[in-house]
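Engineer: what shape does this take:
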Amino acid sequence: MIIFLIRALIFLVSAALGLIVADLLLPGFRIDWSTWWGFALAIVIFAVLQSILTPWIASVARRNAPALLGGIGIISTLVALVVVVVIPGAGVTIGQPFVLTWILAPVIVWLVTALATLFLPMIFLKRRIDDRRDGGATRA
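Structural biologist: Have a look, this model is predicted:
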């Protein structure tokens, strides 16, 4: 159960990192930092949508357009960003340059999120796994 919670936290942190990097790199991507709860809401909505949309879009693509299977992560990131931007109070807006930002934002957020979900478990779960191994070795 603890590892599940750690993985959920890692997914939330990776979503936050992806959104923050997009905010830093793209002039049209803006996080409203005046209210912390707006950004927290954006992170939770984005992470939940990503976890729901990715398998759903993959199954739709597998049936209807197998060529899209390689881009499922970016497509689900784009859809999740659209929802987060549309929800008032979610703390994320996309402005000028509009088209360029909508093209680059999903790529940046997806890339950072993918890298974070790859490397963060190595940092946080490695210690937990090492503790289990050490605990198991002393009991035997």
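
Engineer: switch to C-alpha atoms for all contacts and neighbour counts from now on
Structural biologist: Noted.

Engineer: how close does residue 137 sit to residue 111?
Structural biologist: Between residue 137 and residue 111 the computed distance is 38 Å (C-alpha to C-alpha, to the nearest Å).

Engineer: quick one, strands of the protein?
Structural biologist: Secondary structure of the chain (DSSP state E): strands at 29-31, 92-94.

Engineer: what is the first one packed up against?
Structural biologist: Which is strand 29-31. In this structure, strand 29-31 packs against helix 2-25, strand 92-94, with contacts taken as 3 or more C-alpha pairs under 8 Å, 6 or more residues apart in numbering; DSSP states H and E.

Engineer: following up with a second sequence; could you model it the same way so I can compare the two?
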Amino acid sequence: MVRFLIRLGVSLALAAIALLVTSLLVPGMHLQWQGFLVAIVVFAAVQTFFEWLVEAVFRRGAPAVAGVAGLLSTAAALFVASLGDGINFDGVAAWVLAAVVVWLITALAGWLSGKYLLPRIAPKKQG
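Structural biologist: Coordinates of the predicted model:
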């Protein structure tokens, strides 16, 4: 349970950081502060759901499928989060570029946190 809560916190923090950095890097992406917290929660929830779904479908698939699926789940999560007031895009190009940037940030930071942060904070039980 502790590992789940830590993963949830890390996921929300990574979503917030990725969305903030992407809004600074991608000219056509805009964050509205009044809906930012909702956008973070919606983005993290949708991305987590899509990642679970892809993992269930492509359990034995190639790693390339997981990478493409992660990018597609990020794009879908950004689209769903943009239906509210937190995130806006000036066009399809900004949405696609934002999806790539958010995917790169969350993938790298997720890998680093899983490798270095989680084992130190909440090690797996032995036995």
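
Engineer: quick revisit: which of residue 137 and residue 111 of the first structure has more neighbours?
Structural biologist: More crowded of residue 137 of the first structure and residue 111, by other C-alpha atoms under 10 Å: residue 111, with 16 against 9.

Engineer: the more buried one matches what in the second structure?
Structural biologist: Here residue 111 of the first structure is matched to residue 104 in the second structure, going by TM-score structural alignment.

Engineer: picking up where we left off before, turn the strands of the first structure into TSV, including mean neighbour count and distance to residue 79 of the first structure.
Structural biologist: Putting those into TSV (neighbours: other C-alpha atoms under 10 Å; distance: least, C-alpha to C-alpha, whole Å) gives the following:
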stretch	mean neighbour count	distance to residue 79 of the first structure
strand 29-31	21	15
strand 92-94	21	14
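
Engineer: mind giving me a markdown table with those and columns for distance to residue 4 of the first structure?
Structural biologist: Below are the strands of the first structure laid out as a markdown table (distance: least, C-alpha to C-alpha, whole Å):
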| stretch | distance to residue 4 of the first structure |
| --- | --- |
| strand 29-31 | 28 |
| strand 92-94 | 28 |
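
Engineer: ok, which of the ones you listed comes nearest residue 58 of the first structure?
Structural biologist: Residue 58 of the first structure sits nearest to strand 92-94 of all these, at 26.0 Å, using C-alpha to C-alpha.

Engineer: which residue numbers in the second structure go with the closest one?
Structural biologist: Counting by TM-score structural alignment, strand 92-94 of the first structure pairs with residues 87-89 of the second structure.

Engineer: kind regards, and thank you for your time.
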